[in-house]
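**Q** Sequence plus predicted model, see below.
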Amino acid sequence: MAKTESLSEVHQSVNTDKRKGWRRILSFIGPAYLISVGYMDPGNWATDLAGGSKFGYQLIWVLLMSNLIALLLQSLSARLGIVRGLDLAQASKHAYPKWVNIPLFGLAQTAIVACDLAEIIGMAIGLQLLFGLPLIWGISITIFDTILLLFLLNRGMRAMEGFIVSMVFIVGISFLVEMFIVEPSLKEVVKGFEPSLLSGDALYIAIGIIGATVMPHNLYLHSSLVQTRKIERTNKGMKEAIKFNFIDTAVALNLAFFVNAAILILAAAAFFRNGLHEVAEIQDAHKLLSNIFGNVAPTLFAIALIAAGQSSTVTGTLAGQIIMEGHINLRIQPWLRRLITRLLAIIPAFFTILYYGDGALGSLLVLSQVVLSLQLGFAVIPLIHFTSDKKLMKDFAIKTWMKVWAWGSAFLIISLNVKLVIEEISGWAKDANTWWIYVFVFPAVVLVVLLLLYVFLHPLINKGNLQRQMVPHGNALDIGKIEKISYERIGIAVDFSTNDRNTIRHALIQGGKDAHYYLIHVVETAAARYHGDIVMDHETQSDANNLEKYKINLADLGYDATVFIGFGGTAKAIADISNKNKFELLVMGAHGHKGLKDLIFGTTVDSVRHKVNIPVLIIR
């Protein structure tokens, strides 16, 4: 049976029932730390460095505001996951039509690629700063972190959380030490908490800071991760879970705020104060730290950068899995999900280095964070709608004051994004050759705005369609009268292993002596793959003789059988023979290998069942 829970591999894998007192609180600690790494990834570094070096301590208030908004939205995300048992993507799939979920998935995937792009660049820069590795090689190496994710997923949820917390700890300690080294002005830091009007470069960087801090994929991720805790599905149990998860979120996000503020303060104290106002490049920051403070600060800086990038990579993969499964109901292997996302992010990084040089990566980092911010509205608006609905959330629907705060935050984010888009398009329109703006940019902007309006208005207009939202897979059907199914044409895939006896016996039980059986074996030699059915190598002849022995053996027992030999790819050959001969049932033996062996040997059973339209009986 297909698993439908969010992150089914670790769903309810952490038990909280048997713990009491502070141990019970600790059992809920973890999900928010996985979320917090997204708030201190290399993309944040770029925007914080740019803001601190160019405007000193002036944008600290933007960081604080972003952190407060993040705390609110992440707590709403956790509430949704705890009360409804759905992540944000699943809730969107049930609330919006299919044609809306496809672009919502596309936008969310774009945000994850933008986030992954920041992590790739950060890792590559960190490796270059520590070991002198060229950026192009550092970017290539990041493909292989898929192995780390596979290892952590197999070890369980607590192992993954332990890894992430250790990475966060490394980042936090590194910046704590650096703060003592640079000795910032406390008076100016306090003054930076005073809000000020933003325009031009300050607005662009501020939106980048918001996009880097309030990350859309974290809203999807948090609503899923809270479901890894097994809780009582009572009002008391859910109320307790919401409280403990809020504590987890508050502590983790305040730590993230400390790291982001430390980076901005570091840039302000080290660069802005010394007249270096254009330090948006992480490499420049490392070099200048070396010149001003010696070797300790830049080394800590590089180590923290690598730790931040690696931890964010893991959470980005999980978010991608949640979004794909939730919005479009497509589930693929985590390693493949990771590889696709990474390749989509590596391509623009390679392109940037090859055509614009290493120096352009800093600008690409900031741009990636602005893209994240532009996508926020499509995650935030549905989240507020879902957690405000009293019919769905019952006693746990958010209060009026929280709704006002949430909608105010959403309005602020969207308003800043609208202002940014208008300023950017106005700047592009001043160029001489602007035909592409009217052909591509304007239509794209209009479509995005219309989609955002639909996402906002649809839940308000469609409140009557409650049943569809509350039932994830539809209602159970009346099974009705049960009649015996008699199979007349049964295919049996054999491989001449010890599994064959069991596979054939189960097939015979299904059809009895009234059915006709078709014994299938696929020759996979190199010659068979290239020459197909004209090949007559030793293996083909041996396999043909073995099939005849099975046929004779079955005939002696009173069963009719025909033999087929396929050539080349096992799954395709079995499926082609089954479809061509109109089998009514296919019986196959499972090898029982998994994990790394699946990558090496493939998964024939899974491939075959997607290529045929008949029942497949799998015998282990």
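**A** Alright, I've got the coordinates.

**Q** From now on I want contacts and neighbour counts done on CA atoms only, so please keep to that.
**A** Fine.

**Q** Would you state the strands of this structure in chain order?
**A** 14-15, 229-230, 489-493, 516-523, 560-567, 585-589, 616-619 (DSSP state E).

**Q** adding another structure so you can compare the two:
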Amino acid sequence: MLTIVWYGERATGNLLVLSQVVLSLQLSFAVIPLIHLVSDQRWMGQYAIKPVLQGLAWLTAGTIAVLNLKLSYDAIAAWMAGAGGHAWLLWLTVVPGAAVLVALLGYVTVVPWLERRRGAPTPAIASVHGPTAMPAVTPGPAARRIAAAVDFSNADTAVLSHAVTLARSAGRGASVLLLHVVESGGARIMGDEMHDSEARGDQQRLDLYRNELAELGVEATYDLGFGNPADQLIALIQTHKPDLVVLGSHGHRAVADFVHGTTVERLRHRVRVPVLVVPGAA
């Protein structure tokens, strides 16, 4: 667009020719390293190309390089002839640039060949995951204070089952902390000052859960939060500092997760406690 505005429509033809010249000049810098690569058994092993194909490839690459060098020489000579008294600008800019490109072409042609002749080792290719090494593993103590986030849905079965299993495996002294958030409209506004029927009903359910866990031989306590479930669970976890949090997945589909967000996502980014997410019952 700038070429048309500045020089007129006729200049687009010259611009097209220039773009093709540039593409032609860079072709040698792509073809020659490629021939070196596919000819090198250190890299390609049994898949390296045979000598006959190598000869044909080098003949083609050499033809391209010679034609491009001739094209470049003729173009620079024509610029010099037409520059008149300003030819020194070309000597300061174009000629050094062309010399650097010719030297670079010679480097990518000769140096890989010399390295292959010497049998120089190829550099090790690091994995995208970094060096292959076993990280230092330091087993920590078993979680003895296990927080179980319950919401009185079907997910509680899996959450409590995992919490009880973990507490039993930890041995004597392990306990389960039941966490629940009252999320009624009044609780969101008044916080822990709200003692409506929902809050009282939730406390009765927690008493029932605690007694049932005691029957299973697991000591349990509970605490209530009031308001936004994610924010309140985070606050309860930061207050009680359990060793592990067991949380149930709610089973929302992708659209619901996008609209409402997920407690799991918000928790795992804001607490410094391991979080175990267990799927609810199907």
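**A** Arrived safely. Source: prediction; values computed, not measured.

**Q** What would you report as the TM-score here?
**A** After superposition, the two chains reach a TM-score (TM-score structural alignment, normalised by the length of structure 2) of 0.56; 196 aligned residues with a CA RMSD of 4.0 Å.

**Q** returning to that earlier point: same list (the strands of structure 1) but as TSV, adding distance to Phe601 of structure 1 and mean neighbour count.
**A** What follows is the strands of structure 1, written out as TSV (distance: least, CA to CA, whole Å; neighbours: other CA atoms under 10 Å):
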stretch	distance to Phe601 of structure 1	mean neighbour count
strand 14-15	33	16
strand 229-230	35	21
strand 489-493	17	23
strand 516-523	15	22
strand 560-567	17	18
strand 585-589	15	23
strand 616-619	18	16
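
**Q** Val449 of structure 1: which of the ones you listed is closest?
**A** Nearest to Val449 of structure 1 among the strands of structure 1 is strand 229-230 (37.5 Å), distances taken as CA to CA.

**Q** tell me, the closest one lands on which residues of structure 2?
**A** Using TM-score structural alignment, none of the residues of structure 2 align to strand 229-230 of structure 1.

**Q** That strand - contacts with which helices or strands?
**A** The elements that strand 229-230 of structure 1 packs onto, with contact taken as 3 or more CA pairs under 8 Å, 6 or more residues apart in numbering; DSSP states H and E, are strand 14-15.

**Q** State the span of structure 2 onto which the strand it packs on is aligned.
**A** Counting by TM-score structural alignment, strand 14-15 of structure 1 falls onto no part of structure 2.

**Q** Give me the helices and strands touching that strand, please.
**A** strand 229-230.

**Q** List the buried residues in the lengthiest helix in structure 1.
**A** Counting residues, the longest helix found in structure 1 (DSSP state H) is helix 235-270. Within helix 235-270 of structure 1, the residues that count as buried by 16 or more other CA atoms under 10 Å are 238-239, 241-242, 244-270.

**Q** list the helices and strands that helix packs on?
**A** Short answer (3+ CA pairs under 8 Å, 6+ apart): helix 235-270 of structure 1 packs on helix 21-28, helix 31-36, helix 42-55, helix 60-84, helix 157-182, helix 282-293.

**Q** Mean neighbour count and distance to Ile328 of structure 1 added to these, as a markdown table?
**A** A markdown table is the format used below for these (neighbours: other CA atoms under 10 Å; distance: least, CA to CA, whole Å):
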| stretch | mean neighbour count | distance to Ile328 of structure 1 |
| --- | --- | --- |
| helix 21-28 | 15 | 30 |
| helix 31-36 | 26 | 23 |
| helix 42-55 | 30 | 28 |
| helix 60-84 | 24 | 19 |
| helix 157-182 | 18 | 25 |
| helix 282-293 | 17 | 37 |
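
**Q** Out of these, which is closest to Pro615 of structure 1?
**A** Each of those has some distance to Pro615 of structure 1 by CA to CA; the shortest is helix 60-84, at 34.0 Å.
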